[in-house]
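*Asks:* Sequence unavailable; structure follows:
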């Protein structure tokens, strides 16, 4: 995928460090240290067991290099690339102990994030031809939000809020406690700065009509039917960003995109996407990578 910016190493290092420490425990890699000589160098490859979209190579490389700076990882298919079953994604060479010790941590990140990128790409492909963008939500693994949202971008999707502090999203419980859409929006406008965007969640067309009277920047159309979404887009008529949300699947996404909504938000991209199976394979010295 073009124009995919890598995350700074300073954001990735704490995640990888914590994962390695969890694996190394109190005594290090007992198995590898017993079997593999200190001076043994190895050539290995990261290969896709199934077709998919790659994400997480920077974390994988860090996992190896934090064990030993002499491990070298050469990337053949960058993050955002679609790979075929059996395709070599990267080659990893250097001290064999470090490669084997870092293997599981590297693969945990790489398989998980590639799974998110693959799931995202499947939905992006399903709605191709329509203007709707596929976006993720805050339904992320605690501690991994930044990299999971990065993986969504690697799959061709876009990001919703990163947290509670970067935009206003007035949901049903906010409306209930405030006593309605109007007082909720009015309180928000008195509280936040002029650069903070406001989105309002609505469940019905009647609620949408109420919300539009107060000119929100976006409206979240929650669990509406395809016909309701079509009517909602017509009602909004470009006055706000329209976002469809709620139990959206790969099968239903194309019909939802055809209604003309601007965004389709999907929580399972991050909270339930299956991994992309990727393995680390040892190569003999005379066998080409």
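*Replies:* Yes, it's here. Fair warning: this is a prediction, and the values are worked out from it, not measured in the lab.
*Asks:* Every contact and neighbour count from this point should use C-alpha atoms.
*Replies:* Will do.
*Asks:* Is residue 68 in contact with residue 101, as I believe?
*Replies:* No. Taking contacts as CA atoms under 8 Å, residue 68 lies outside contact range of residue 101: 9.8 Å.
*Asks:* So residue 13 lies in a strand, does it not?
*Replies:* No. The assignment for residue 13 (DSSP: H, G, I helix; E, B strand; the rest coil) gives helix, which keeps it out of a strand.
*Asks:* Please enumerate the strands of the protein.
*Replies:* Remark: strands assigned in the chain by DSSP state E are 41-48, 52-53, 72-75, 82-83, 88-95, 133-135, 168-170, 198-202, 218-222, 241-245, 263-265, 278-283.
*Asks:* another one to put next to it:
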């Protein structure tokens, strides 16, 4: 996103999405982060800052965007020092302009400085993901397509990054390999042993072993795979790296017999054309795997205690 990007207001709250994070995994992430960043405390602040000095700090937006990680920022500050006061001035999922104050922190200066980098790292990344997601969602507006993330997340941070996608108005794909069946090209290659004529038979046999609540999705990369996959009664068919014209043909061929997902070559230049083909879902790895941290800063004023 450039500094002059215009982002429409995010509709996440309007459609009733649950913008809440479970406390336990967030605390675990923060504890690991602080163990990495300050395993024996902050020796710089201990050397330079009086123990009784207090600080007021403002989380300031230097570019426009969509906020995500408000409570993570607060929890990071208060995990270091429960006595730190954090006033959240915007909620998760809200749009902001450059110069907006997002939160205000007051507490012991040493505590604020120790927590600063971990808190900023997380809220900058989460807000970048929310902002990027909002751009994709805006470009798909007026179509039936839902923008979703993928499993291309930072190891250990998936719960935060998936939350940020929701803050940007997007939706989440399966959370992990344990949640749903998604047979991709390598699965099909091993399954069929190079004999595509057996595809329907093998998928039917696999589906018969599933519980009725488990979602079954299959990826295809050629038009001639669509009918054999549909014949197995899958829930979703993923059309991978299809051109927009091929996607239109694929949607017509599926004709409502399964949900249609588009994947591959999805970026801000292509997503509107993909959405216009009539697909139900567009999965976008770029929501999480290539974002750059949003430029947010913590501006601190110190006052001797």
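*Replies:* Yep, that arrived. These numbers come from a predicted model, not from an experiment.
*Asks:* Tell me how they score on TM after superposing.
*Replies:* Scored against TM-score structural alignment, normalised by the length of structure 1, the superposed chains reach a TM-score of 0.95; 284 aligned residues with a CA RMSD of 1.3 Å.
*Asks:* which stretch among the strands of structure 1 comes nearest residue 22 of structure 1?
*Replies:* strand 278-283 (20.4 Å; CA to CA).
*Asks:* When residue 68 and residue 101 of structure 1 are compared, which one has more neighbours?
*Replies:* residue 101 (23 against 18; other CA atoms under 10 Å).
*Asks:* Surely that one is in contact with residue 30?
*Replies:* No. Using CA under 8 Å, residue 101 of structure 1 is not in contact with residue 30, being 9.5 Å away.
*Asks:* which residues in structure 1 does the lengthiest helix in structure 2 match up with?
*Replies:* The longest helix of structure 2 (DSSP state H) is helix 109-139. Residues 96-126 of structure 1 are where helix 109-139 of structure 2 aligns, taking TM-score structural alignment as the criterion.
*Asks:* and what of stretch 159-178 of structure 2?
*Replies:* So stretch 159-178 of structure 2 sits over residues 146-165 in structure 1, by TM-score structural alignment.
*Asks:* ok, and what's touching the matching stretch?
*Replies:* 1, 4, 7, 53-56, 79-80, 113-114, 116-121, 124, 133-138, 140-141, 145, 167, 265, 269-270 (CA atoms under 8 Å, 6 or more residues apart in numbering).
*Asks:* And for stretch 97-106 of structure 2?
*Replies:* 54-65, 70, 84-90, 112.
*Asks:* mind redoing it with 6 Å?
*Replies:* 55-64, 84-90 (CA atoms under 6 Å, 6 or more residues apart in numbering).
*Asks:* Might one say that residue 262 of structure 2 is in contact with residue 237?
*Replies:* No. The pair residue 262 of structure 2 / residue 237 is not scored as a contact, 8.7 Å apart, by CA atoms under 6 Å.
*Asks:* Counting neighbours, go ahead and name the busier of these two.
*Replies:* More crowded of residue 262 of structure 2 and residue 237, by other CA under 10 Å: residue 262, with 29 against 26.
*Asks:* what's near enough to touch the aligned residue in structure 1 for that one?
*Replies:* In structure 1, residue 262 of structure 2 lines up with residue 244, judged by TM-score structural alignment. By CA under 6 Å, 6+ apart, the contact list for residue 244 of structure 1 reads 221, 264.
*Asks:* got it, and residue 234 of structure 2?
*Replies:* Contact analysis of residue 234 of structure 2 by CA under 6 Å, 6+ apart lists residue 216.
*Asks:* Give the aligned equivalent of it in structure 1.
*Replies:* Per TM-score structural alignment, residue 234 of structure 2 is aligned with residue 216.
*Asks:* distance of its match from residue 139 of structure 1?
*Replies:* Going from residue 216 of structure 1 to residue 139 of structure 1 by CA to CA, to the nearest Å gives 24 Å.
*Asks:* and what of residue 204 of structure 1?
*Replies:* Distance of residue 204 of structure 1 to residue 139 of structure 1, computed by CA to CA: 24 Å.
*Asks:* What of residue 99 of structure 1?
*Replies:* When residue 99 of structure 1 is compared with residue 139 of structure 1 (using CA to CA), they lie 32 Å apart.
*Asks:* what about the two, which has more around it?
*Replies:* Neighbours were counted for residue 99 of structure 1 and for residue 139 using other CA under 10 Å; residue 99 has more, 26 against 15.
*Asks:* Excluding sequence neighbours, find me the nearest residue to the more buried one.
*Replies:* residue 64 (5.9 Å; CA to CA, 6 or more residues apart in numbering).
*Asks:* Next, count neighbours for that neighbour.
*Replies:* 30.
*Asks:* coming back round to it: now the strands of structure 1 as a markdown table including distance to residue 254 of structure 1?
*Replies:* Shown next, in a markdown table, are the strands of structure 1 (distance: least, CA to CA, whole Å):
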| stretch | distance to residue 254 of structure 1 |
| --- | --- |
| strand 41-48 | 28 |
| strand 52-53 | 20 |
| strand 72-75 | 34 |
| strand 82-83 | 21 |
| strand 88-95 | 31 |
| strand 133-135 | 11 |
| strand 168-170 | 25 |
| strand 198-202 | 22 |
| strand 218-222 | 16 |
| strand 241-245 | 12 |
| strand 263-265 | 10 |
| strand 278-283 | 29 |
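*Asks:* most packed of those?
*Replies:* strand 52-53 (a mean of 28; mean count of other CA atoms under 10 Å).
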